[in-house]
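# give me a model of this one.
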Amino acid sequence: MSESGRVLVTGGTGNTGRRVAALLAAAGHPVRAVSRRPEGGPAGVAGFETGRFDWDDTATHAPVLEGVGRLYLVPPTAAPDPAAHLIPFLDRARRAGVERVVLLASSAIAETDGGLGEVYGAIRERFAQWAVLQPSWFMQNFTGDHPHAHGVRAYDEIVTAAGDGRIAFVDADDIAEVGARALTDEHPHNTAHLITGPRALSYADVAEVISRVAGRPVRHRAVSGATMRDRLASTGMPVRFAELLAGMDEAIAAGAEDRTSPAVERVTGRAPRSFADFAAAHADAWRR
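Coordinates of the predicted model:
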């Protein structure tokens, strides 16, 4: 890929963005990884740039698009109306010469939904080369600073409104590899990829796996959607976004995420990582 085909990775320090950027750089593609608080790229890697990008500061938008041919697009977190940010940026990207766009979306959002769902059609209308990634819920939600990880470390529990609903949790590494392929494969994918792990698990199943790895009992505590909304809002999360997440939990309880997909193996040639393998590799995440 030439310099004029530089790949712009928004959300360049996030769960998938930093992984996509690293995969592209390792394969020799020129990359510009941007975020509100950019970090340094891998040492000694030619063609890797970082830069500042803020959805709320449109002055940062045009500079990051200079010389870009392909775009990995991560929506703004907790935005009440992501389409209001993304669609004008897509128009700017097309005018700047971007040819291929890969959008990070969600398995919980359909094209017929408002907000981010509106962006699916906007990408197809504007670009001949595109892909939409619709990953299930991340395995990384149980590590780092995520509330689930904190709940395990502090209280030996995972709290959700998902009841006994099941989810095929997926490793962010697998999502990133599908994204990197969608950005760089010779032929554009021109499809939406539903991306899941190999097996659907309830939160009680997840708690059981973590219990074995952590060496102490961890449980799932099921609460109502209203309780979950209030719990999330009490952390400072915008109420509208808290309502959205609590509603997603209720959809999980009703079976909305009880499915698996062959996308990871179809695109990458290998099976997706299991939660058991992920947990074994991240045992330190649950140490007190």
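# from now on I want contacts and neighbour counts done on CA atoms only, so please keep to that.
OK.
# which residue ranges form the helices in the stretch 51-200 of the chain?
For the stretch 51-200 of the chain, the helices defined by DSSP state H, counting those that start in this stretch cover 61-65, 82-96, 116-126, 147-155, 172-184.
# among these, which is the most enclosed?
helix 172-184 (a mean of 23; mean count of other C-alpha atoms under 10 Å).
# name the helices or strands packed onto that one?
When contacts are defined as 3 or more C-alpha pairs under 8 Å, 6 or more residues apart in numbering; DSSP states H and E, helix 172-184 packs onto helix 17-26, strand 68-73, strand 100-104, strand 129-135, helix 263-268.
# now with 10 Å, please.
Secondary-structure packing of helix 172-184 (3 or more C-alpha pairs under 10 Å, 6 or more residues apart in numbering; DSSP states H and E): helix 17-26, strand 68-73, strand 100-104, strand 129-135, strand 191-195, helix 263-268.
# to the chain's geometric centre, what's the distance from that helix?
From the chain centre to the centre of helix 172-184 is a distance of 11 Å (C-alpha atoms, centre = their mean, to the nearest Å).
# okay, angle between that helix and strand 129-135 too, please.
Angle, helix 172-184 to strand 129-135, by axes from the mean of the first three to the mean of the last three C-alpha atoms, to 10 degrees: 170 degrees.
# could you also give me the structure for this second sequence? I'd like to compare it with the first:
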Amino acid sequence: MTTTGTTLVIGATGTTGSRTTAQLTAAGHRVKAGSRRALPVAGAEPVAFDWYEPATHAAALDGVDRVYLVPPVGDYDPATVMLPFLRRARAAGVHRAVLLSSSAIPAGGPAVGAVHQALPGLFEQWAVLRPSWFMQNFTGAHAHADSIRREGVIRTATGDGRVAFVDADDIAAVAVHALTDDTAPGTDLVLTGPETLSHDDIAATVTKVTGRPVVHHQLTYEQMRDHLTAHVPAEFAAMLAGLDRAIAQGSEDRVTDTVQRLTGRPARTFRALLESLRRHGS
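Have a look, this model is predicted:
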């Protein structure tokens, strides 16, 4: 790996951004940690960054040659704000960009798929991370985790569909490689955990490891869409419910070796994550 250059991590206080920042700084890389309120991040230079406030962009990009891109949350058309920023970043001297997308969204697909499609035309050095669904959705601040804590319930329209849930720490480890290796991947990388699980399996594992009863309530597409509309814009809720429906049809029932191939270690299992959190009192 090269240790030269400065990386702007956008969303540096979020699920993957915080972990990517921590792993970069631990390895001795210079990092500007971008967040709306420029919150302090250990080992990094905090900087204000808001996708919807272009006045924050110049200072965030100053002295930066690579960038980790976390799209604005809940925006059905993030290309509207992301592409002008990326053109500005290129003009400011950024030569490598790593975009966080999703295994469910191909290049040219909805939402961040348009940014994925445009990225190779903007930067010679690039990668798109397409992780499966996060394990941390069941342990952090996600609606699933909140529902588990409050009600002991997970609600989805995934039926018996299986997903190779991936640990956000593994996503960050791949991001660090994509940002700092001498040669950028120049492709999209589908990231998964080591096994596929249904949401019934997730509920059973949480119950077994934590001792707290958790059940999976299977909803229809329409029920899930309406449930999500209470929390996010209707168009985005319909897209998310549609992703659940695709899972029910087998869209996420696959395992890749990307984490092991790029990091040299196996991807963590969901049970191992829960047991680690239990040991550390989380």
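# TM-score for the pair, please.
Here the superposed chains carry a TM-score of 0.95, computed using TM-score structural alignment, normalised by the length of the second structure; 281 aligned residues with a C-alpha RMSD of 1.7 Å.
# corresponding residue for Asp145 of the first structure in the second structure?
Counting by TM-score structural alignment, Asp145 of the first structure lines up with Ala141 in the second structure.
# ditto for Val264 of the first structure
In the second structure, Val264 of the first structure lands on Val259 (TM-score structural alignment).
# hmm, that match is touching Thr192, no?
Yes. Between Val259 of the second structure and Thr192 there is a contact under C-alpha atoms under 10 Å: 7.5 Å.
# need the overlap of contacts for those two.
166, 170-171, 267-268 (C-alpha atoms under 10 Å, 6 or more residues apart in numbering).
# next, the mean deviation of the strand or helix carrying Ala203 of the second structure compared to the first structure.
Taking DSSP states H and E as the definition, one finds Ala203 of the second structure inside helix 199-210. For helix 199-210 of the second structure, the mean deviation from the first structure after alignment is 0.7 Å (mean C-alpha distance after the TM-score superposition for the first structure).
# which part of the first structure lines up with the helix or strand just after that helix?
Per DSSP H and E, the first helix or strand lying C-terminal to helix 199-210 of the second structure is strand 215-218. Aligned by TM-score structural alignment, strand 215-218 of the second structure falls on residues 219-222 of the first structure.
# and the contacts of that stretch?
Under the contact criterion C-alpha under 10 Å, 6+ apart, stretch 219-222 of the first structure has outside partners 151-152, 155-164, 202-208, 210-211, 228.
# what about Asn15 of the first structure, distance to Asp174 of the first structure?
Applying C-alpha to C-alpha, to the nearest Å, the value for Asn15 of the first structure to Asp174 of the first structure is 11 Å.
# likewise Arg181 of the first structure?
11 Å.
# can you check Leu194 of the first structure too?
12 Å.
# overlap in contacts, these two.
135, 263-264.
# let me have these in a markdown table, extended by neighbour count.
Below are these laid out as a markdown table (neighbours: other C-alpha atoms under 10 Å):
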| residue | neighbour count |
| --- | --- |
| Pro135 | 25 |
| Ala263 | 23 |
| Val264 | 23 |
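# what does Asp56 of the first structure correspond to in the second structure?
Mapped onto the second structure by TM-score structural alignment, Asp56 of the first structure lines up with Tyr52.
# can you name the residues that contact its match?
By C-alpha under 10 Å, 6+ apart, the residues touching Tyr52 of the second structure are 36, 72, 80-82, 85.
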